[in-house]
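**Q** no sequence for this one, just the structure:
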C-alpha cells in the first residue's frame, strides 16, 4: 500500500483525467508509477550492460598488451 500527497493543482488535473477516461485516480496513478519504474529499470539495466561491456573490452585490451610485452621481451 502506498499513499501519495499531491498538490491541489495536480490532484484536480488527475481527477479531471480520471473522469474523462472513466477510470479511478488510483488506476491512473498505478499505471504512471508502473511506466516510470519500467523506464528507469530498463535504463538501469542498459547502463549496467554498458559498463560490463566496457570492463570486458578494457580487460581484453590489457591482455593484448600483456601478450605484446611478453612477445617483445628477450627469452632468458
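**A** Everything's here; your move. What you see is a predicted model, and the numbers here were worked out from it, not measured in a lab.

**Q** C-alpha from now on. contacts and neighbour counts both.
**A** Noted.

**Q** Could you check the helix or strand harbouring residue 12 and say which residues are buried?
**A** Here residue 12 is covered by helix 8-21, with elements defined by DSSP states H and E. Within helix 8-21, the residues that qualify as buried are 14-15, 18, counting by 16 or more other C-alpha atoms under 10 Å.

**Q** Contacts for that helix, please.
**A** Residues from elsewhere that reach helix 8-21 (C-alpha atoms under 8 Å, 6 or more residues apart in numbering): 24-25, 28.

**Q** Make a ChimeraX selection of the buried ones in these.
**A** Buried residues within the contacts of helix 8-21, by 16+ other C-alpha under 10 Å, are selected in ChimeraX with:
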select :25,28
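
**Q** Structure two is appended below for comparative analysis:
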C-alpha cells in the first residue's frame, strides 16, 4: 500500500483524466508508477550489464579493487 500526496493542480488534472477515461485515479497512478519503474529498472540493468562487460574485459588490480570495494568487499 502506498499513499502519495499530490499538489492541488496535479490532483485536479489527474481527476479530469480519470473521468475522461472512465478509470480511477488509482488505476492511472498505478500504471504511471509501473511504467516509470519498468523504464528505470531496465536502464539500471543495461548499465549494470555494460559495466560488467567492460570490467570482465579488463584484468588490472585497480579495476579489481574498485569492483570489490563497490560490492562491499575488502582490498580497496
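**A** Cool, got the structure. Quick caveat, the model's predicted, so the values are computed rather than measured.

**Q** taking the contacts of helix 8-21 of the first structure one by one, which sit in helices?
**A** 25, 28 (DSSP state H).

**Q** want to throw the contacts of helix 8-21 of the first structure into CSV with distance to residue 51 of the first structure?
**A** Listed next are these as CSV, based on distance: C-alpha to C-alpha, whole Å:
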residue, distance to residue 51 of the first structure
24, 41
25, 39
28, 35
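
**Q** and which of the contacts of helix 8-21 of the first structure is nearest to residue 6 of the first structure?
**A** Here the nearest of the contacts of helix 8-21 of the first structure to residue 6 of the first structure, counting by C-alpha to C-alpha, is residue 25; it sits at 11.6 Å.

**Q** how close does the residue lying closest to the closest one once chain neighbours are set aside sit to residue 48 of the first structure?
**A** Spatial nearest neighbour of residue 25 of the first structure, chain neighbours left out: residue 18 (5.6 Å); criterion: C-alpha to C-alpha, 6 or more residues apart in numbering. For residue 18 of the first structure, the distance to residue 48 of the first structure (C-alpha to C-alpha, to the nearest Å) stands at 37 Å.

**Q** and stretch 36-49 of the second structure, which stretch of the first structure?
**A** Against the first structure, the aligned range for stretch 36-49 of the second structure is residues 36-49 (TM-score structural alignment).

**Q** compared with the second structure, how much does that stretch deviate?
**A** Aligned to the second structure and superposed, stretch 36-49 of the first structure gives a mean residue distance of 0.4 Å (mean C-alpha distance after the TM-score superposition for the first structure).
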